[in-house]
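1. Okay, here's the prediction I keep looking at, along with the sequence it came from:
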Amino acid sequence: MYLNRRLFMASCGFSALAACTPTPPVSRTAAVFPANYAPVPDAGFAAWVSSFRGRAIGQGIAPAVFDAAFADAGFIPEVVNRDRNQIESRRTFEDYLSIAASDDRIAKGRQAILQFKDTLNAVGLRYGVDPLIVAAIWGVESRYGERRGQVPVISATATLAYDGRRGRFYEGQLIAALRILQAGDTTPDQLRGSWAGAMGHTQFIPTSYLALAVDFDGDGRRDIWADDPMDALASTGAYLARNGWQNGLPWGAEAGVGVSEGRRVQPQEGGPVFNVTRNFDVLKTYNNSDFYAIGVGHLADRLGGAGPLRGSFPPDANGLTKADRMALQRGLAARGYDIGTVDGVIGSQTEDAIRAFEASQGLPVRGVADRQVLARLR
């Protein structure tokens, strides 16, 4: 039976690549919040916390644990904003894959695998899972630990429980987070994650942590937040095993490349087709998205030495191929505009650069990557 993370992650098909706040050095002061996630006074929230305290104690949370957890907690408007404005991403599967299995992510992943090969191999042996899949989940969820998230989990889950859109679910996550503190696995100032409460190197939600996180290094704590990813990687291996991962069975492959069984999936019209197996469904319990499951599977393949996809993608709505979009980005960068990474993904940085370029040329300012802009840059 699948243990379901999908109720939490179903709306996050693209956010696994970018939802977490980049990880600065962690302060030991619980009152430190990352930029844009500062709490604000809210009388309704304070009243809700007072009421919730009795419910939490009734479910076995010690009063001292509760009070310590909420000593510096607060209502975070940006968390509500992020939750209410989750919409289906405008990114195509080609864009998603360009980020999930970028050259940079592949290179960082191969370095991480070399650094932690003993841990990954031990996790694979203990739980009967593919170490490359574990590494790929790590890469997609937090860029191999670089972006674990810095939003205090108590404040984030309490804010969402109080807001009420998914109040029952998040109250359950908040109780689970308090149980984590009560067990001594971490402290309130270290209990940090994404705006939605996903935590650590591989972004466990609190209830999944309680059910499946493991103390792999034997220090008495299931520490998925530490710089050493051992417990986090092992917890991911345990998660996959519990949800039915079949050792030796590939997740799938591009149609015509190695895997003939299973069903066919085409995430983007006109793009490559994939044959997928039961292990693909196991990956979807981590995040209920075809984009995510294929992204993890393809990244794992690339980490293991496989080449890029053989199939091609159609031009985008503005008639540009990925090669065209990369040429446009290179043209802007050559003129001194900051477009971020040349990856063919047209994000806000590239759009801002296009607007600045159009203004400098006396053109209508639209910020649209199209053939007109590309021709001007060539």
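-> Yep, that arrived. Numbers count the residues shown, from 1 in each chain.

2. okay, CA-based contacts and neighbour counts for the rest of this
-> Will do.

3. just the strands in the stretch 151-300 of the chain please.
-> 151-152, 192-193, 252-254, 263-265, 274-276 (DSSP state E, counting those that start in this stretch).

4. For those, give me TSV that also has distance to Ala300.
-> As requested, the strands of the stretch 151-300 of the chain are exported to TSV (distance: least, C-alpha to C-alpha, whole Å):
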stretch	distance to Ala300
strand 151-152	29
strand 192-193	24
strand 252-254	11
strand 263-265	18
strand 274-276	14
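
5. Would you mind telling me which of those is nearest Leu7?
-> Judged by C-alpha to C-alpha, the one of these that comes nearest to Leu7 is strand 192-193, at 17.8 Å.

6. okay, pairing it with this:
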Amino acid sequence: MIQADVFDKAMGSAQFLPDVVERQMNQSEFVLPIWEYLDIAASEERVRNGRTALRKRRELFIEIERRFGVEPEVVAAIWGLESGYGVNRGSVPILSALATLAWRGSRQAFFEDELVAALRILQSGHTTPEKMVGSWAGAMGHGQFMPSSFLNFAVDFDGDGRKNIWSNDPTDAVASIANYLSKHGWRRGQPWGYEVSLPEGFDYALVGMDQAHGAPFWDDRGVRTVTGDRLPDYGVGSILLPAGARGVAVMLLRNAHALLRYNNAEAYVLGVGVLADRIGGHKGLVQPWPFDDRVLTRSEVREAQELLSGLGYSTQGVDGMRGPNTGRAVRAFQTDEGLVPDGYLSGTVLDLLREKGGAA
């Protein structure tokens, strides 16, 4: 229960922010190719700044790893992607943003719950309404926590009695990132994944996050590391083809699922993973990308989803987002059409869907 005086003080200065509604309604129609996204996510500057951040706060990250069992490079990579190591934490008043979205935006119930969570944070004394700033969508601090994530996973690592993810001091924020991953099953000493090479004649029906097998299974099917070695045994893993059969192949392991809980996008997992590897001194991905592929816009993905469902390949909804349901539907369509069933929704697949949909 939110106390009346807390509510009045917090909401008394809250304002309707029309720009927030406009930004929600006009999110970019265009999607970056995965190779361009990774060039940004793991840029030389971000790698360099990540290494500097770890050197500057070496003792802090050692203690965080000891407490939560999450490697410093991984925590730093999330910090770097979410806020540029604290440089871009956002300046939008969170209460105003959440109240605006709860009243006029889409997903109103979700943002109403987040608004109540933000009020609970204030009631607990962790910050003040004036200091509670962040992104237009309600994400806050160095790790861009939503209020509900703060309530569940933020920690008071410096022992001052407050869980402060907003200040210039990143101590509580980066520890909270580590706690979040730890609570979602991160295993210390295991990678998030690694690049693999697929043999000629590989059965692409086996790819996708919904199919996980151990190293012996993949070994028997000719899957190797990019250096040609047999696969290390880190337990079960799934093969991801972020740009289809013509691009990079990655084996995603258990820790990748912890990253997905932080941000449920395969591109984000790759971004964090590659950035963490490079901060740690390892190489990025080495296989070539299909630079000649046309990347579909969100409206084209929605069109493809509608066409797939109309042809009997249900995508379990039409939202313009490439998810596992859409991947399974694409794979089934590709199989029936005699194409490589990699589950990748390309311009070629869309053109064929239009042809088949028009004839149906």
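-> Received the coordinates, thanks. In this text the structure is predicted, and so the values were computed from the model without any measurement.

7. picking up where we left off before, export the strands of the stretch 151-300 of structure 1 as CSV, with columns for distance to Ile180 of structure 1 and mean neighbour count.
-> Below are these laid out as CSV (distance: least, C-alpha to C-alpha, whole Å; neighbours: other C-alpha atoms under 10 Å):
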stretch, distance to Ile180 of structure 1, mean neighbour count
strand 151-152, 13, 30
strand 192-193, 12, 27
strand 252-254, 36, 23
strand 263-265, 39, 14
strand 274-276, 36, 22
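
8. Nearest to Tyr144 of structure 1, out of the ones you listed?
-> Short answer: strand 192-193, nearest of the strands of the stretch 151-300 of structure 1 by C-alpha to C-alpha, at 14.5 Å.

9. Contact partners for the residue nearest to Val20 of structure 2 when sequence neighbours are not counted?
-> With sequence-adjacent residues excluded and distances taken as C-alpha to C-alpha, 6 or more residues apart in numbering, Val20 of structure 2 is closest to Trp136, at 5.8 Å. When the contact criterion is C-alpha atoms under 8 Å, 6 or more residues apart in numbering, the partners of Trp136 of structure 2 are 20, 23, 90, 92, 94, 97.

10. In PyMOL, how would I select the buried members of those?
-> Here is the PyMOL command that selects the buried residues among the contacts of Trp136 of structure 2 (16 or more other C-alpha atoms under 10 Å):
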select buried, resi 20+90+92+94+97
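
11. Just the helices from the stretch 201-350 of structure 1, written as ranges.
-> Counting by DSSP state H, counting those that start in this stretch, the stretch 201-350 of structure 1 has helices at residues 206-212, 230-242, 278-286, 290-303, 322-334, 348-360.

12. rewinding a little: just put the contacts of Trp136 of structure 2 in JSON lines and tack on distance to Phe30 of structure 2.
-> Listed next are those as JSON lines, based on distance: C-alpha to C-alpha, whole Å:
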{"residue": "Val20", "distance to Phe30 of structure 2": "19"}
{"residue": "Arg23", "distance to Phe30 of structure 2": "14"}
{"residue": "Gly90", "distance to Phe30 of structure 2": "23"}
{"residue": "Val92", "distance to Phe30 of structure 2": "24"}
{"residue": "Ile94", "distance to Phe30 of structure 2": "27"}
{"residue": "Ala97", "distance to Phe30 of structure 2": "24"}
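
13. returning to what we had before: can you say which of the strands of the stretch 151-300 of structure 1 is nearest to Leu132 of structure 1?
-> Set against Leu132 of structure 1 and scored by C-alpha to C-alpha, these come closest in strand 252-254, at 13.8 Å.

14. Might one say that Met161 of structure 1 is in contact with Ile175?
-> One correction, residue 161 of structure 1 is Ala, not Met. No - taking contacts as C-alpha atoms under 8 Å, Ala161 of structure 1 lies outside contact range of Ile175: 10.4 Å.

15. Need the residues that contact stretch 245-262 of structure 1.
-> Residues from elsewhere that reach stretch 245-262 of structure 1 (C-alpha under 8 Å, 6+ apart): 128-130, 264, 272-280, 282, 297-298, 309-310.

16. and Ser289 of structure 1, how many neighbours?
-> 21 (other C-alpha atoms under 10 Å).

17. Gly109 of structure 1 versus that one, what's the distance?
-> 22 Å (C-alpha to C-alpha, to the nearest Å).
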